[in-house]
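Peer 1: Generate a structure from the sequence data that follows.
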Amino acid sequence: MPLLVVGISVLILLLLMTKLRLNGFAALLLVAVGVGVVRGIPLEKIPDVLSEGIGGQIGDTMLTIGLGAMVGRVMGDSGAAQRIAGKLLDAFGPRWVQVAMVVTSMLIGVTMFYEVAFIIIVPIAFTLVRVTGARLLWVGLPMSIALSTMHSFLPPHPGPTAVASTFHASIGLTLFYGLFIAVPVGALIALVWPRLPFIKAMNPAMPKGLVSEREFTDEEMPGLGWSLGVALFPVVLIAGAAVTDLATSAETPFLHFVAFIGSAPIALLLTLLLAVWAFGPRIGRSLADVSASCTSAAQAMAMILLVIGAGGAFKNVLVEGGISDYIKDATDSWSISPIILAWLIAVILRIALGSATVAVVTASGVVLPLLAGSGTHPEMMVLAVSCGSIAFSHVNDPGFWLFKEYFNLSVTDAIKVRTTYTTVLAILGLGGVLAVEWALDVLSL
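Peer 2: Have a look, this model is predicted:
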């Protein structure tokens, strides 16, 4: 049974990494090869499947994560991150630092991918940890939860946008309804989860090389205007491109240019160039010092990128092994509410494959024929599929490894933290979708 293969492979991976202490990159590749053999992928094709999985995942994330890490380290080494963190503390106070992270993350995360926003905000979170003396998860976890919610529930993020096209749903209405669900649900989990006893029992140290450990005096730090300007520069570019894309379908050279500079890699490359000047020669730092910051960030990211790439290889083997086709065929005959069915299929695919994109695309294809005669609002179907695709993030999800490495957690602890919060988000999200659908039905009577 294909799902049994998935379950056993995950258990073997956990055994390799927790009991035998095998490096995550090697363990993921080893298990991926084993799954490929068991699922009948020809031996001569397995290396290509692994390479395609690594290439697809690294191609999507290396530019974003690498450039973002460099921007973050340049800001940290110049004191810009400390300046922003200090102003957040002044505005919210140490007692409300978690609220500050949730508000900041939700505002930035509405239009920015999880990985991009994570890389941009995490230096500020690290600085807040150092300045306040709070635990890393106390400050960082609300940020990650808020970003996960925005990324998974709302267009213009890739999953919800792709599903909206399948269901012919209004992206504007999907975003409007989704905010009523995502903001309260995300804020609730973000503020509750760090207070749970099993989370409070963890106290990971900040990872080395990703953050400056120096404390700056007020005179040494750049001004708030420059610090915020550089931090928000990619947000403005990416959000501007997203809003423009939603507002018009015209094809003009100017709109193509907006889409170009609003793509995550280009926006972050431009931000890095701005940061190099603004926090280098402009304030008297040599280009050699700034270059050293970039090099340090790249060195610290090397193993993270390898592990994320191996996670992509594992995911690709599962897809090529026919797991998604099996789940699609098995659920074709289920006779339940289209909203619940869409959510459930997305959850199953997410657990089995780790890919939110595959989960939402496959789930929407399965339930699309049921939508026509059901009377269900297509926007609610989009949100059901999207929030289902966040559930049970674990070792076959490359985002899981980004979270684990940046918060310096063991595999077991990362599962305890991330797998649980993503699952609760998905369940509460489904409840919110059903509630909004009921309200829309009542209002239409």
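
Peer 1: rest of the way, CA atoms for contacts and neighbours
Peer 2: Fine.

Peer 1: Ser393 touches Gly354, doesn't it?
Peer 2: Yes - using C-alpha atoms under 8 Å as the test, Ser393 is close enough to Gly354 to be in contact (6.7 Å).

Peer 1: Between the two, which is the more surrounded one?
Peer 2: Between Ser393 and Gly354, Gly354 has the larger neighbour count (other C-alpha atoms under 10 Å), namely 31 against 27.

Peer 1: measure the more buried one to Val319 for me?
Peer 2: Taking C-alpha to C-alpha, to the nearest Å as the measure, Gly354 falls 10 Å from Val319.

Peer 1: now Leu269
Peer 2: When distances are taken as C-alpha to C-alpha, Leu269 and Val319 turn out to be 32 Å apart.

Peer 1: can you check Ile145 too?
Peer 2: When Ile145 is compared with Val319 (using C-alpha to C-alpha), they lie 27 Å apart.

Peer 1: who's more crowded, the two?
Peer 2: The residue with the greater number of neighbours, taking Ile145 and Val319 and applying other C-alpha under 10 Å, is Ile145; the counts read 26 against 21.

Peer 1: Not counting sequence-adjacent ones, nearest residue to Val358?
Peer 2: Among residues not flanking Val358 along the chain, Leu349 sits closest, at 7.5 Å (C-alpha to C-alpha, 6 or more residues apart in numbering).

Peer 1: can you pull the contacts of that neighbour?
Peer 2: With contacts taken as C-alpha atoms under 8 Å, 6 or more residues apart in numbering, Leu349 has the following neighbours: 324, 327, 355, 358-359, 389.

Peer 1: Here is the second sequence; please produce its structure so I can put it next to the first one:
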Amino acid sequence: MKRSFSIHPFIAFLLVSVAVGIIFGLPLKSIAGSLEKGIGDIMSALVILLVCGAMFGKIIAESGAAQRIASAMIAAVGVKHIQWAMMAIGFIIGIPLFYGVGFVLLVPLLFSVCYSSKISPVYAGLPMLAALSVTHGFLPPHPSPSALVVQFGADMSLTLILGLIIAIPAILVAGPLLARFLKNMDSKPLAAFVIEERPATELPGIFNSFFTALLPVLLLVTAALLTFLWPVKGAAIDVVAFLGSPSIVLLFSLVYAGIALGISRGMSMSTLTAHCISAVVSIAPILLIIAGSGALKQVLTDTGLSQSIATALNKLPLNPLVLGWLMAAILRAVIGSATVAGLTTAGIMTSYATESLSSPSFMVLAVGAGSLAFSHVNDAGFWMYKEYFNLTMKQTLLSWSVMETIVAIVGLIGVLILNFILH
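Peer 2: From the prediction side, this is the model:
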């Protein structure tokens, strides 16, 4: 009997970092320092963002705001346009919630709607999942794009605005358009994955739900537009910079959500605290993966290997945005994790991106798009989709894997077009 072997990405990153340091001549006494510096540098910029983002998303889910948003969207468009409703729900919910949370939260609701309306779950679900995937790979404050922003030294607000522009066509093509060809795909979700909805009387109001869920995006976009359109001077510059800081935005949004969706609706502080603790536990593996990627990046930098790779890549006749996308896509196919693929690519491409004078925000989006490509059996999302929707391997490859790859390709095309227009 064959025994499977696996190792946690954090440990793998550390071991590879040590090995790279030894092989490429980094003094033994310096290796530990490089690991610590790399982890410290990347986590110092991301801990507040990711932890507050996770807590914020948990409150959105546990308060019933996510269910209220979903119900309101479906009621507004009716069953005839269920695809568009689910796509919009996935996009709105996907901005504050991590992919796994959004998936588990929205899929049971999707199954209930499809069961009552006799619509294929694949037909109605792909647009929603495409939206969740795009927000996960393209848009801050999600872990991978947020970490890529730090790695490439990009502007968070600008990356968010450009990501929103690119996200729309990617979702439309990979969602409603692809689903038209899969309308008759047979899917009978397992009963265990269909849960009861909470009574409407227990849910927060529509405005409260929408406004709170979208508050981080509204604040970041507002700050970016003010800086771009209004010549801020003097002390106002510091105020706008403070209010537009992603960490401050998410901290403020978290406090607001705790009050508007929690305390003001009778949720005790102990319950609110328990939800926040649960959120941090759920993202701990992601924090470790990002920390490990920071260690590898620092070792690559300290050994000079990163610069050597950048010099070698500079000789290839490829647009740096295409090269970043391709490298992330290959790593995604091999590794399975979009986050690991994106961060590993960033560690290699940082010096090259700087030398090639590519816009940092476009590099973030190109690598983020590539990290979503070619999802298959080594990706946890692949199996979540297969098991929840009760599909065969062939059906999963034809729907999920194709959807993820289309998102990645359309995302790259969008990046190249915007880069051409703006440069």
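
Peer 1: Tell me how many other residues crowd Thr405 of structure 2.
Peer 2: For Thr405 of structure 2, the neighbour count with other C-alpha under 10 Å is 20.

Peer 1: So which bits of the strand or helix carrying it are buried?
Peer 2: Secondary structure from DSSP states H and E places Thr405 of structure 2 in helix 402-422. Judged by neighbour count using 16 or more other C-alpha atoms under 10 Å, the buried positions of helix 402-422 of structure 2 are 402-416, 419.

Peer 1: go on, stretch 317-327 of structure 2?
Peer 2: Using 16+ other C-alpha under 10 Å as the test for burial, stretch 317-327 of structure 2 gives 320-327.

Peer 1: which residues of the stretch 201-350 of structure 2 fall in helices?
Peer 2: When assigned using DSSP state H, counting those that start in this stretch, the helices of the stretch 201-350 of structure 2 occupy the ranges 206-229, 235-243, 246-257, 269-302, 305-313, 320-335, 338-355.

Peer 1: Identify the residues contacting the residue lying closest to Gly321 of structure 1 once chain neighbours are set aside.
Peer 2: Nearest residue to Gly321 of structure 1 in three dimensions, chain neighbours excluded: Arg39, at 5.3 Å (C-alpha to C-alpha, 6+ apart). When contacts are counted by C-alpha under 8 Å, 6+ apart, Arg39 of structure 1 touches 2, 321-322.

Peer 1: Now tabulate those in JSON lines and tack on distance to Ala187 of structure 1.
Peer 2: Listed next are the contacts of Arg39 of structure 1 as JSON lines, based on distance: C-alpha to C-alpha, whole Å:
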{"residue": "Pro2", "distance to Ala187 of structure 1": "36"}
{"residue": "Gly321", "distance to Ala187 of structure 1": "38"}
{"residue": "Gly322", "distance to Ala187 of structure 1": "37"}
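
Peer 1: Out of the residues you listed, which sit inside strands?
Peer 2: With strands taken from DSSP state E, there is no overlap with the contacts of Arg39 of structure 1.

Peer 1: who wins for neighbours among these?
Peer 2: Using other C-alpha under 10 Å as the contact criterion, the top neighbour count among those goes to Gly321, which has 20 neighbours.

Peer 1: what's the spacing between that residue and Ala346 of structure 1?
Peer 2: Distance of Gly321 of structure 1 to Ala346 of structure 1, given as C-alpha to C-alpha: 18 Å.

Peer 1: what's the closest non-adjacent residue to the aligned residue in structure 1 for Met73 of structure 2?
Peer 2: When structure 1 is aligned by TM-score structural alignment, the residue opposite Met73 of structure 2 is Leu88. Across the structure, with C-alpha to C-alpha, 6+ apart as the measure, the residue nearest Leu88 of structure 1 apart from its sequence neighbours is Ala100 (6.6 Å).

Peer 1: what angle do the helix or strand harbouring the one you found and helix 224-247 make?
Peer 2: Per DSSP H and E: Ala100 of structure 1 is located in helix 97-109. If you take axes from the mean of the first three to the mean of the last three C-alpha atoms, to 10 degrees, helix 97-109 of structure 1 sits at 50 degrees to helix 224-247.

Peer 1: Buried residues of the helix or strand that helix 97-109 of structure 1 is followed by, list them for me.
Peer 2: Sequence-wise, the next helix or strand downstream of helix 97-109 of structure 1 (DSSP H and E) is helix 114-132. When neighbours are counted by 16+ other C-alpha under 10 Å, the buried residues of helix 114-132 of structure 1 are found to be 114-130.

Peer 1: Just give the nearest non-adjacent residue to Val347 of structure 1, would you?
Peer 2: Once flanking residues are discounted, Val347 of structure 1 sits nearest to Gly388: 4.9 Å by C-alpha to C-alpha, 6+ apart.

Peer 1: quick one, what contacts the spatially most central residue of structure 1?
Peer 2: Nearest to the mean C-alpha position of structure 1, counting by C-alpha atoms, centre = their mean, stands Tyr114 at 3.2 Å. Contacts for Tyr114 of structure 1 were tallied using C-alpha under 8 Å, 6+ apart; they are 147-148, 150-151.

Peer 1: what's the counterpart of Val217 of structure 2 in structure 1?
Peer 2: Per TM-score structural alignment, the equivalent position to Val217 of structure 2 in structure 1 is Val235.

Peer 1: I figured that match hits Leu107, correct?
Peer 2: No - Val235 of structure 1 lies out of contact with Leu107 (C-alpha under 8 Å); the separation is 9.6 Å.

Peer 1: between the two, who's got more neighbours?
Peer 2: Neighbours around Val235 of structure 1 and Leu107, counted as other C-alpha under 10 Å, are more numerous at Val235. The numbers are 26 against 15.

Peer 1: measure the residue lying closest to Val122 of structure 1 once chain neighbours are set aside to Pro123 of structure 1 for me?
Peer 2: Taking C-alpha to C-alpha, 6+ apart, and ignoring the residues beside it in sequence, Val122 of structure 1 has Gly140 as its nearest neighbour in space, at 7.2 Å. With the distance defined as C-alpha to C-alpha, Gly140 of structure 1 ends up 10 Å from Pro123 of structure 1.
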